[in-house]
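A.B. asks: this one's structure only:
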């Protein structure tokens, strides 16, 4: 999995602080990415993200408010996630002026 990369750049009409809350607060995350989110936003924290009847464990990697958040997901149950057995999901937020974020 380590060699596969999906990258997407989006310009959002909202300040970085608002986008940060959207990608890190479980209540907001469940409105945008997953039906069920159980997660504490701190490095090393273990949690869960579910999509309908699919989902799995999540381990937070990086928390650098309000610019960078990453977690590992989709690793085999009972194993700690590593670069070789999981997906790294990473958000990098770049403010563009006061009201937009890339």
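C.D. replies: All right, it came through fine. Predicted model, so just to flag it, every value in this text is computed and none were measured.
A.B. asks: Going by C-alpha atoms from here, please, whenever you check contacts or count neighbours.
C.D. replies: Noted.
A.B. asks: Please, where are all the strands along this protein?
C.D. replies: Under the criterion DSSP state E, the chain contains strands at 36-38, 46-51, 54-64, 68-73, 87-92, 95-96, 100-101.
A.B. asks: any idea which of the ones you listed is most buried?
C.D. replies: When the strands of the chain are scored by mean count of other CA atoms under 10 Å, the highest mean neighbour count falls to strand 68-73 (a mean of 21).
A.B. asks: For that one, which outside residues touch it?
C.D. replies: Contact partners of strand 68-73, identified using CA atoms under 8 Å, 6 or more residues apart in numbering, comprise 24, 56-63, 81-82, 86-93.
A.B. asks: what do you get if the cut-off is 7 Å, keeping everything else the same?
C.D. replies: By CA atoms under 7 Å, 6 or more residues apart in numbering, the residues outside strand 68-73 that reach it are 57-63, 81, 86-93.
A.B. asks: next one: stretch 12-25
C.D. replies: Outside of stretch 12-25, the residues that reach it under the criterion CA under 7 Å, 6+ apart are 28-29, 41, 66, 93, 95, 98-102.
A.B. asks: structure B:
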């Protein structure tokens, strides 16, 4: 196995504008990723994602930097870099969401890269890669569910 990238693709019964809002706005990220997010969808914007565990609302915190934001077609960010360091190739993972209008909805493509470039020992690389594969397998469908609920509520 190469551990180079993770790719997911789903069709969402919502317009690209709605799906873009769901993947990029903090108030929606909270609903599908279960993480508090303070990053606005503007290239260069920085902040963090924070996941709760029990009574600790910031049990796991990771920095995030928006790389590209081209509504409603593309949203990408770097994350998992060390706190206090700028997110660059080699110290972070790059997540890219591509949105393509498809019929009455949107084709959502997610790609996450940068695993091998982190320079992790093989055991750490395998663990991180598998954790992210599992995570995106859970969270990408939730993006679609959340977007479809938004459409139904409007």
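C.D. replies: Everything's here; your move. Please read all numbers here as calculations on a predicted model, not as lab measurements.
A.B. asks: Just send the strands of structure 1 back as TSV, with distance to residue 5 of structure 1 too.
C.D. replies: Below are those laid out as TSV (distance: least, CA to CA, whole Å):
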stretch	distance to residue 5 of structure 1
strand 36-38	23
strand 46-51	20
strand 54-64	17
strand 68-73	13
strand 87-92	9
strand 95-96	23
strand 100-101	22
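A.B. asks: closest to residue 4 of structure 1 out of those strands?
C.D. replies: Residue 4 of structure 1 lies closest to strand 87-92 among those, at 8.8 Å (CA to CA).
A.B. asks: Of the contacts of stretch 12-25 of structure 1, grab the buried ones for PyMOL.
C.D. replies: To isolate the buried members of the contacts of stretch 12-25 of structure 1 in PyMOL, using 16 or more other CA atoms under 10 Å:
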select buried, resi 28+29+41+66+93+95+100+101+102
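A.B. asks: for the helix ranked longest in structure 2, packing partners?
C.D. replies: Longest helix of structure 2, by residue count under DSSP state H: helix 122-153. In terms of contacts (3 or more CA pairs under 7 Å, 6 or more residues apart in numbering; DSSP states H and E), helix 122-153 of structure 2 is packed against helix 16-24, helix 26-33.
A.B. asks: Report the buried residues of the last one.
C.D. replies: Buried residues in helix 26-33 of structure 2, counted by 16+ other CA under 10 Å: 26, 28-30, 32-33.
A.B. asks: which non-adjacent residue is nearest residue 77 of structure 2?
C.D. replies: The shortest distance from residue 77 of structure 2 to any non-neighbouring residue, by CA to CA, 6 or more residues apart in numbering, is to residue 66 (4.2 Å).
A.B. asks: To which residue of structure 1 is the one you found aligned?
C.D. replies: Counting by TM-score structural alignment, residue 66 of structure 2 lines up with residue 60 in structure 1.
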